[in-house]
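S.K.: Everything below, folded, please.
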Amino acid sequence: MVMLAAAALCLLYYLLISAAMRKWNSTFAGFWPGAGAVCLAGHMAVTWGPRRLALTVWCLFLIALFVFAAVELLILTGMREEGGDDCPVILVLGAQIRGRAVTVSLRRRLDRAAAWLERHPGGRVIVSGGRGKGEEITEAAAMAAYLEERGIDRERILLEDASTTTWENLLFSKRYIEDADGPVGIVTNNFHMYRAKAYARRAGYRDPRGLPAPCGRVLFLNYMTREFFAVWKMWIARKQVSGR
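M.R.: Presented below is the predicted three-dimensional model:
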């Protein structure tokens, strides 16, 4: 019954995401019907399969649950506010835009950055992001325009407009930072902060400070689950590089 309930919850959550976003193909949303199908298959194997198969399925289910919980706990630890009052510069990581307009997720990052800039009139901000599919301008240009609309002086905004990944956001933006050994504020959504800071340290930032922006409640679990796979991809890529 546990796996059958899990299958039903996965399907219900997919429907909730679709209703909230008003489309069926939101980012990573397709994972949930797939996960529901796997749970349903597991339920059938446990219920009608031979005892050995049932035990194998239960072991795999519990191992996967344990690994998922352990990684999610690490992601949660990265969400804490670390304070950036002594940071001379903050870095806002890019996210998808639609045409020229920032998305809700990116707007939350920019609002977080604007609030910091208003409290620290001597501080500067780097907006980082190139141009991707379906984007009429670079993410950096859209981010800069949004901050200017919020009343931030253009002279305080530095644009890094060549990056296409989180790793490149951090690596390419470093050239705009006078002292990467000092504190640098990293602005991104809370679920993304653990990975962002890990990449920052790998890129040579000695003191990255997390300035997390919120995430919508409905999509929080969806993005947290996506981050589970993104973190594993980051770890595996590092292992492959170090093993050469």
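S.K.: Only C-alpha atoms from now on, for both contacts and neighbour counts.
M.R.: Noted.
S.K.: Buried residues of the helix or strand containing residue 110, list them for me.
M.R.: Residue 110 belongs to helix 104-119 when assigned by DSSP states H and E. Neighbour counts over helix 104-119 (16 or more other C-alpha atoms under 10 Å) mark 105, 106, 107, 108, 109, 110, 112, 113, 114, 116, 117 as buried.
S.K.: which residues sit in contact with the residue nearest to the first one when sequence neighbours are not counted?
M.R.: Which is residue 105. Once flanking residues are discounted, residue 105 sits nearest to residue 215: 6.8 Å by C-alpha to C-alpha, 6 or more residues apart in numbering. Going by C-alpha atoms under 8 Å, 6 or more residues apart in numbering, residue 215 touches 105, 108, 189, 190, 191.
S.K.: another one to check against the first:
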Amino acid sequence: MGIITSLLGIVCILYYIAGVRYAGYRVSGLWIWLAAGIGWMVWGGCRIGCAVAGVPFFVPGALVAIVRVCLLAGLVLFFYLEHQIGTGMKAKGIENLDYIVVLGCQVKGTKPSKALKDRLDTAKEYMQANPETIAVLSGGQGKMEEISEAECMRRYLEKAGISRERLILEQRSTTTRQNLRYSRRYMDYRHDEIGIITNNFHVYRSVLLARRSGYQRVCGIAAPCKSVLLYHYLVREAFALAREMLHKR
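M.R.: Model (predicted):
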């Protein structure tokens, strides 16, 4: 058992290193893989050390039972949340929506991050196929960003051939909840047909938030996530979804 937990710790640490090499240290919550890896390795090392020294590795039976129950309950909840997230990962929306809301994501200087570029490419394809649809580009300016996320998106889509007249900028929001609330002013959100474009792992929660914000005719449109960090995003999204489900409307 000690060897298995030690190997699990090594895998977690290697994944953390891969994530840092791919996207840098600024990825939210990435440190949890390093912490988990160290924790598993310490636990495994203690088990192995006791076995080598011939010393019993004693943990009170009551504590073991409590930990097992908590782990089982946590795993059941985690897989339920991942199932819900999975239902939105292939969402394609419907044709001829009145509006699409493209949710902002990290901008590196003035250029879109890889995740944001995936969202923008999906928006571009949808708008080319549905020439009457208007896009609300939602995202303010964060730390280390030279321009707002909305402005970055406008530049990218204009360069891709989308007319400026079809692009509306919402430049105040810094969270998904704010994206959806602040974008409402540009649409008749209770009657218009609206699509939410974001990366696939983020679709289910975004549509849930949109409905809680009063959107009546809303659907998700999933952009791909071509990243080594997809597993991290899925785990992080499960915790965010759990928090959202506990949050009062």
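S.K.: how about the helix holding residue 110 of the first structure, which residues of the second structure does it hit?
M.R.: Per the alignment by TM-score structural alignment, helix 104-119 of the first structure matches residues 114-129 in the second structure.
S.K.: That stretch against the first structure, how far on average?
M.R.: The superposed stretch 114-129 of the second structure is, by mean C-alpha distance after the TM-score superposition for the first structure, a mean 0.5 Å from where its aligned residues fall in the first structure.
S.K.: And for that stretch, what's in contact with it?
M.R.: If you take C-alpha under 8 Å, 6+ apart as the criterion, stretch 114-129 of the second structure is touched by 100, 102-107, 133-134, 153, 156-157, 160, 162, 197-199, 222-225.
S.K.: can we see that at 6 Å?
M.R.: 105, 198, 223 (C-alpha atoms under 6 Å, 6 or more residues apart in numbering).
S.K.: Helix, strand or coil: sort out residue 132 of the first structure for me.
M.R.: Three-state call for residue 132 of the first structure (DSSP: H, G, I helix; E, B strand; the rest coil): coil.
S.K.: How many residues are close by the aligned partner of it in the second structure?
M.R.: Alignment note: residue 132 of the first structure maps to residue 142 in the second structure; criterion TM-score structural alignment. Residues lying near residue 142 of the second structure (other C-alpha atoms under 10 Å) number 15.
S.K.: Let me see the contact set for residue 142 of the second structure.
M.R.: Contacts for residue 142 of the second structure (C-alpha under 6 Å, 6+ apart) come out as none.
S.K.: can you tell me how far it sits from residue 124 of the second structure?
M.R.: Distance of residue 142 of the second structure to residue 124 of the second structure, computed by C-alpha to C-alpha, to the nearest Å: 24 Å.
S.K.: same thing with residue 245 of the second structure?
M.R.: Using C-alpha to C-alpha, residue 245 of the second structure is found at 32 Å from residue 124 of the second structure.
S.K.: cool, residue 117 of the second structure as well?
M.R.: Per C-alpha to C-alpha, residue 117 of the second structure is found 10 Å from residue 124 of the second structure.
S.K.: Good, we can wrap up now.
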